[in-house]
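S.K.: here is a sequence with its predicted model. Questions after.
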Amino acid sequence: MDEDSMTTQQRTDDMITEEGSSTESDAERLIKEAAQTLGAKQTNQCYCGTERILGKMEMQCVGCYRWFHEKCLSISIPRCVPFMMNYAFICKKCNANSCELFQKKTAGFSQVSITALANLLFKSREDGTNKNMFSRDKEIIPWIDSNWELLMTGPRRVTQTWHTTILKTLQKESSLFINQDDVYFGLVDPDLYGIMPSYDASSKLQLLRTQENQQTRRGPKRKLPDGQTVPGGKCKLKSDLVMPRLPAHGYPNEHPFNKDGYHYFLAEPDPHAPFKQEFDESVDWAGKPIPGWLYRKLEPEKVLLAMHDRAPQLKISDDRLSVTGDKGYSMVRATHGVTEGSWYFEAIIQDLPDNSAARIGYSMPLGNLQAPLGYDRFGYSWRSRKGTKFHQSLGKHFSAGFGKGDVVGFLIELPRSSDKVKLPTTYKERPLVKFKQYLYYEDADKATQAVKNLVELKGSRVSFFKNGKLEGVAFENLYEGTYYPAISLYKNATIKANFGPRFRFPPRGYKYRAISEAVQQNMVEQTMADMIYLVENEQQFKVEALNF
């Protein structure tokens, strides 16, 4: 690209200004900087009263200038990077509404360059190389490029003219950057504790005014498909497209259960969806349903027992690995399923009182939760009592039973059914329903139709193990589909699941993967399915074409 063709884009880049006020007097600026620096050096930071943690995302309050750890906040903020400067934040104590506010600002290239160098410097200190100077082309530019969406408020640049703008910034800002032959650059002040947002005298007022505008300009509350509305309250999040913070175990404490012919999937804002900001800010869309394509199915970060995909009477432990039964047979599935490959998990029999029983194995998503595993065509199980195996309510003798203290293992082998990779369902066309501040996709089961569509997967099989010993192949030629580890209990039996990666009795002589490894695979496949949907339906997402 020649010099003339670059001029327009570079001018656009140079026009991006940093947060600050030109009307602020020198005295006001010096007082502000002194207070901000003093606040940054206090040892009793955050609500928790502990010190700062460099290398982790922290926010400095525009009111008290103390720093707050992201993990200690009661709101969820967009994904960011450590040492970021382009934001405004106010803590609960400094806001008259007693709630936190966070707003990401347009980043100037000086801010972006400082953030990039600070992260490179921190990493260098952490790994022991202790470098102070970094290559523009090999380190600074690649770091900014890989973190663009986390740093910037706008879309990724199509051209690379911003590379030149970064160089000009590093060369020009001699009070901020050390320049070595226009190739290597570093920070004039390497004190990472001194990197903070560019607050000025009006920053707090602007942030609070943003909150006021969000609460008053929107008109009627936005309705959800089932007629519910966003609940009012003393303190609101800035955006409908911000997800409330989840509890420590990763799922809302109060939630809808999969039952009565419907499945519910916890949803989170999709960072790749178009027109998020336009939807959030437009008054014209107030009172209309939130379109499903703005969200995506949340993929848990660990394989655990599902909170929602279980019979409500079952009791799940705090770590979500143990389950205790209640009265008649009922079932719980794991959070992650598999469609192909060889996979393994263990179940530890922690308690099995007299007259209680357990059936453990694998279930497809439509397996009946208010019945024992193996009751229908969607599940395959092994019973503790008499070692009976079950599928479609047909019990057959398989082995001796198992009891308290035993460790039973379940190996499923699912060959690929075709040359094409089958991606999971994208739920972006499903309605979103709100339950206790969280949004969920609602999906009808259509179990009757699913039964008619079942086909055998040749070569598939399930094998059972007891305390490391292979009991044999229990089932072959399973129905094709997605299989989840599942546990069903009769009365007050207690079973603990071990999804890996370490097992008490790993199956010897078999090539397999622990079910815990399905997390990354599920995330990739679900993301691909969602991205393909967005690309294929791109024309429907034009602002002028939206009819909600």
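M.R.: Sure, I can see it.
S.K.: from here on, just use CA atoms for contacts and neighbour counts.
M.R.: Noted.
S.K.: now the strands for the stretch 401-548 of the chain?
M.R.: For the stretch 401-548 of the chain, applying DSSP state E, counting those that start in this stretch gives strands covering 407-414, 432-435, 438-444, 461-466, 469-476, 484-490, 494-498, 513-514.
S.K.: looking at these, which is closest to Leu150?
M.R.: Leu150 sits nearest to strand 438-444 of all those, at 23.7 Å, using Cα to Cα.
S.K.: pull out the buried positions in the closest one.
M.R.: For strand 438-444, the neighbour count (16 or more other Cα atoms under 10 Å) marks 438-443 as buried.
S.K.: what packs against it?
M.R.: Applying 3 or more Cα pairs under 8 Å, 6 or more residues apart in numbering; DSSP states H and E, we find strand 438-444 packed against strand 262-269, strand 432-435.
S.K.: show me what the first one is packed up against.
M.R.: Right, the one you point to is strand 262-269. For strand 262-269, the packing partners by 3+ Cα pairs under 8 Å, 6+ apart are strand 295-297, strand 438-444.
S.K.: quick revisit: pick the most buried one from the helices and strands packed on strand 438-444.
M.R.: strand 432-435 (a mean of 22; mean count of other Cα atoms under 10 Å).
S.K.: and the comparison structure, right after this:
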Amino acid sequence: MASSAPSPQREGTASAQLNGAVPPSSIPQKRTLEDDHTPAVPSPLNPEAKPKVQFQAPEEAQPMGREKRAKKDSLKKRESKATSSDSARATPDPKPKEPPEQLGPIRYRLPPPKPSDFELPRGPVFSSHHEVQDSEGRTIEFFETSDHVYNKKNFHYTHCIADPAFRSSFYYRQTEPPPYGPHMSFEDAASHMFFDREGKHVTTEKGYRMSRANVAVREGRWFWECKVTRGILRNRREDEMESHGHVRIGFARREASLDAPVGFDAYSYGLRDISGQKVHMSRPKPFFPPGEEIREGDVIGLEIYLPSERLHRKIVQGTYNPAVDHDDDSDLPPEAPNIVRDRIPIRFKQHIYFEKIDYHTTKELEELHNPSPMSTTHNTEPPHPNHPVPAMRTLPGSYIKVYKNGKLMGTPWTDLFAFLPPASKQAQQSGGREALDDGSLGYYPAVSVFRGGAVEVNFGPDFWFPISEEDAATDGTKTKRLRPICERYDEQIVEDIVYDIIDEVDFWMQDGGKDIDRGRDEKAETAGAGREEIKELFQDD
């Protein structure tokens, strides 16, 4: 936490301050005859020297020839002095008051919605780009998506709609556009990526790009599949190239960069098609047996396990005790997460979105990813559940398993990084609020494609290679049911509805427990005493 004492005012140059000099006045002064060449500060070569001019702090230095005047300390400096000198006599307030911004979501004074705001949201505009043949002989048509917003510049966007049942002055709630169901997100993807109409096939003609799914997992056991439709050739002839591109498959958090492959940083875990290597923080390591790699037609299954959010919160809050805390909380009452969603509706090309501040990378994980000998804050202590830095704490028992064509290949990663606040942080907001959980945190299924590489995702419930009970019960998590990602999508929709209702009740009570007279508001707008229109967002396609 930054000190409350103000920075000293700049007076004169640094060299002048070190030599005991004072800033010159506006009137030139002659040098006094009593001055000699005695150094202002004793040195090892002249230890007996006594400086003629005593060093003064910049705040006490006065112009020559002028009478020194008493300077009144600022309020912050007086409070700082009182804290250091009178701490024994100071009596802290037993109930410090929280700023109003800490008590609930930020309020925005919005204009009444337009009639078009009540219409169902539309998906992106699809423009046919090219067709490819997969290893099974199927023709896949890829489209360029346009007229939609991208998650970038530290902001996250979700579709919203005006609802006549919401009687407060906020008016809007979250919604989903077609295609409905779990799929790779058109908004939460890098530019220059191409999709099919269902959002299940992904490719690009550029370098590595990443796309996250529109659903994230926060606790429990989950499974999804990914089929390589264009990649390393399985049976290459002598006159053929070695591959049609490359792919990487894995999981990524909100902080992971979209303009990089999965596994590039500490926020994602990826599996590389070449040699079947595992990649985390840009460090490829052997995983598949020698001679194995991921080729066209292969189906990669990914299973992830995360402990309960109750245990997760203990870890990030620093109260986790491995001797007594365990993941089996079935005998404990349910504990709801504290979700706070600060968001505002914006317009973009006939669409209405909620704009939220996204989560950003932390210094500690950036240094762990790129260790530098010049860094003075790099922590050499490895990540673990009780690490002094929240971002470096891990989830005990968590793992990611990999299956190839239905066969368990192993567990490349265990003890995944924690993601609940304060392990994840948003940019500083008004009122000093930070480390909020807006419900979007978690591990997202993610794929990266490179120069023609293409994949098809399958979030269930009908998998190409269902996991057998023998493989699913190989460890202590056998009591946790292995669930398809599609079920998590349904849970996410229910959570959004519940959080929208909670926000609406909160806003309704802040409005005095009365329904807003929208007709009256519209008349005020017409009279010129209304509020500004919802802002229009501009992004480069």
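M.R.: Received the coordinates, thanks. Please read these numbers as outputs of a predicted model, since none were measured by experiment.
S.K.: which of the strands of the stretch 401-548 of structure 1 sits most buried?
M.R.: strand 484-490 (a mean of 27).
S.K.: okay, that one sits on what stretch of structure 2?
M.R.: Matched against structure 2 by TM-score structural alignment, strand 484-490 of structure 1 falls on residues 444-450.
S.K.: what's the mean deviation for the matching stretch versus structure 1?
M.R.: When structure 1 is overlaid, stretch 444-450 of structure 2 sits 0.9 Å from its aligned residues on average, using mean Cα distance after the TM-score superposition for structure 1.
S.K.: rewinding a little: want to throw the helices and strands packed on strand 438-444 of structure 1 into CSV with distance to Gln111 of structure 1?
M.R.: What follows is these, written out as CSV (distance: least, Cα to Cα, whole Å):
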stretch, distance to Gln111 of structure 1
strand 262-269, 27
strand 432-435, 38
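S.K.: out of these, which gets nearest to Gly468 of structure 1?
M.R.: Nearest to Gly468 of structure 1 among these is strand 262-269 (35.6 Å), distances taken as Cα to Cα.
S.K.: I'd like to check the angle between that closest one and strand 438-444, please.
M.R.: 140 degrees (axes from the mean of the first three to the mean of the last three Cα atoms, to 10 degrees).
S.K.: buried set for the next helix or strand after strand 262-269 of structure 1?
M.R.: Downstream of strand 262-269 of structure 1, the next assigned helix or strand under DSSP states H and E is helix 276-281. Within helix 276-281 of structure 1, the residues scored as buried using 16+ other Cα under 10 Å are 276, 279-281.
S.K.: and which of these is nearest Gly468 of structure 1?
M.R.: Nearest to Gly468 of structure 1 among the buried residues of helix 276-281 of structure 1, counting by Cα to Cα, is Lys276 at 51.6 Å.
S.K.: what's around the nearest residue to that closest one once chain neighbours are set aside, how many residues?
M.R.: Spatially, and ignoring its direct neighbours in sequence, Lys276 of structure 1 is nearest to Leu294 (6.7 Å; Cα to Cα, 6 or more residues apart in numbering). By other Cα atoms under 10 Å, 20 other residues sit near Leu294 of structure 1.
S.K.: residue in structure 2 matching Leu294 of structure 1?
M.R.: Under the alignment (TM-score structural alignment), Leu294 of structure 1 pairs with Tyr172 of structure 2.
S.K.: many thanks, have a good one.
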